[in-house]
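Visitor: Below: sequence and its predicted model.
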Amino acid sequence: MSAVDSGSEAAGLMDRMYRFQRHIYDATRKFYLLGRDGLIAELKPPPGGTVLEIGCGTGRNLIKIAQRYPHTLCYGLDVSEEMLRTAREQVAKAGLADRITLAQADATSFDPQALFGRTGFERVVVSYALSMIPPWREALAQAMRVVAPGGSLHIVDFGDQAHLPAPFRAVLNRWLALFHVTPRKDLEAVVTDLCAETGVIGGTTRLFGGYSVQAVATRPA
């Protein structure tokens, strides 16, 4: 399926959680969703290229991408219609409705042709979404599939926290659990395995003592 029935379990859970949070989401998350702006700075899509964000939420990243790279077309999908309501409002407010297209869809099984009229994108972004998607490996594989030849997949999410103090890790994980967030401690290994299986060139970088992990995977032209 490309689109998600608003009554589906995943969509319903996210809509209930974000129905009110969406109004303060960006103001509160900027303090702990680290590495997002670094990812955006490194995207460097080609002129006339396309950027897809999977799990676009309020549209915060897409707006920054569209502003930083004015010769690109941007696309975003999210399972939560509540978050997309805010995203549409923010995109319109920024005057970018002609360059950012949004759709409700499941990250594990969306059809980019049906949603956006495209089969692939020069840049695909997944920012702090895998830690909220239970079948996250399927979502990661789907993200890799829609990278166009010569394009790249860019990921940032919570890491294994290996070099952070134990008390801080305990508090952090209790806090994240309140929002149905589960750090994928084997994200680096899964990305490495997926790159090997699909013949793409990839690598991962730990940020802030393992608080976050960033990954880039490039498909040969």
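Guide: Good, I have the coordinates.
Visitor: Going by C-alpha atoms from here, please, whenever you check contacts or count neighbours.
Guide: Fine.
Visitor: Return the distance of Gln21 relative to Met14.
Guide: 10 Å (Cα to Cα, to the nearest Å).
Visitor: For the two, indicate the residue with more neighbours.
Guide: A direct count of neighbours by other Cα atoms under 10 Å for Gln21 and Met14 places Met14 higher, at 19 against 14.
Visitor: need the contact list for the residue nearest to Ala114 when sequence neighbours are not counted.
Guide: Closest residue in space to Ala114, ignoring its immediate chain neighbours: Ser2 at 6.8 Å, by Cα to Cα, 6 or more residues apart in numbering. Contacts for Ser2 (Cα atoms under 8 Å, 6 or more residues apart in numbering) come out as 105-106, 109-112, 114-115.
Visitor: How about Glu188?
Guide: 204, 213, 215.
Visitor: Let's have those residues in JSON lines, adding distance to Glu197 and neighbour count.
Guide: Below are the contacts of Glu188 laid out as JSON lines (distance: Cα to Cα, whole Å; neighbours: other Cα atoms under 10 Å):
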{"residue": "Thr204", "distance to Glu197": "16", "neighbour count": "18"}
{"residue": "Val213", "distance to Glu197": "21", "neighbour count": "24"}
{"residue": "Ala215", "distance to Glu197": "16", "neighbour count": "20"}
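Visitor: alright, now check it against this:
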Amino acid sequence: MTRNIAPINNTENHPLSKYYQFQSRIYDMTRWSFLFGRRQLIRTLPIPKKKSISILEIGCGTGKNLIQLAKKYPHAEITGIDLSEEMLQICRKKITPYQGRISTIKGAFGEVTFRENFDLIVFSYCLTMVNPGWDRLIDQAKSTLKTGGVMAVVDFHDTAVSGFEHHMAGHHVRMDGHLLNVLPKKFRQHEQQIAKAYFGAWRWFMFIGYKKP
């Protein structure tokens, strides 16, 4: 697949790239216990399953969502981009059965040039970790989305437990509800949900919207 042009850029010194050098080793063993709503997001996508579409996941990690997207959309061309080479090494092994349909790029979104825009862009537990710069990523994603295309986000929302908020900040995660102050203003809302995790220790959200004409 030749959809993407990735310029050479140095991401090894990026804080998140360094963070995932270790986290990649335990990511799939641990994240299932608190990254809620990922399957629900994909199930809720409003695009018909048989449609031929182009999909971009920003911060694709170890490839869990890429595979689920490939299963739901058998005629889709899917691209995943991530800063972490360690995460992508795991991802590439997983997507071997989908060669020709799923491709990956190592790099920072916004520094990669795409030949064409996408029908669907997915952020899964990515935006809350980009501080500062999350707002620029949303704007960049909007400009990389076709008119009428779908923006799909699942992420942490907020917490009333100050100790947990501090703990998550140590893992680069911002949890003050800031994303849902912006996403409905940028996209025409199709679906929005906020749900409690662990009896309300924190909340996560799902947002799906269309790029306005």
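Guide: Received it, and whenever you're ready, just let me know what you need. Since the model is a prediction, treat every value here as computed from it, not as a measurement.
Visitor: host element of the residue nearest in space to the middle of the second structure?
Guide: Ranked by distance to the mean C-alpha position of the second structure (Cα atoms, centre = their mean), the top residue is Phe123 at 2.3 Å. Counting by DSSP states H and E, the element that carries Phe123 of the second structure is strand 118-124.
Visitor: what does that strand correspond to over in the first structure?
Guide: Aligned using TM-score structural alignment, strand 118-124 of the second structure spans residues 121-127 in the first structure.
Visitor: What are the contacting residues of that stretch?
Guide: For stretch 121-127 of the first structure, contacts defined as Cα under 8 Å, 6+ apart pick out 36, 43, 45-46, 49-56, 143, 146-157.
Visitor: at 6 Å what do you get?
Guide: Outside stretch 121-127 of the first structure, the residues that touch it by Cα atoms under 6 Å, 6 or more residues apart in numbering are 49-54, 147-148, 151-156.
Visitor: cool, stretch 80-87 of the first structure as well?
Guide: Residues from elsewhere that reach stretch 80-87 of the first structure, judged by Cα under 6 Å, 6+ apart: 11, 14-15, 19, 22, 57-59.
Visitor: now do stretch 159-175 of the first structure
Guide: 185, 209-213.
Visitor: Cross the residues you listed against helices and list the overlap.
Guide: Using DSSP state H, no member of the contacts of stretch 159-175 of the first structure sits in helices.
Visitor: which two of the residues you listed lie the greatest distance from each other?
Guide: Of all pairs drawn from the contacts of stretch 159-175 of the first structure, the one with the longest distance (Cα to Cα) is Lys185 and Gly209, at 13.2 Å.
Visitor: tell me which residues in stretch 157-168 of the second structure are buried?
Guide: Residues of stretch 157-168 of the second structure classed as buried: 157-159, 165 (neighbour count, 16 or more other Cα atoms under 10 Å).
Visitor: do the same with stretch 62-70 of the second structure
Guide: Applying a neighbour-count criterion of 16+ other Cα under 10 Å, one finds 62-63, 65-67, 69-70 buried in stretch 62-70 of the second structure.
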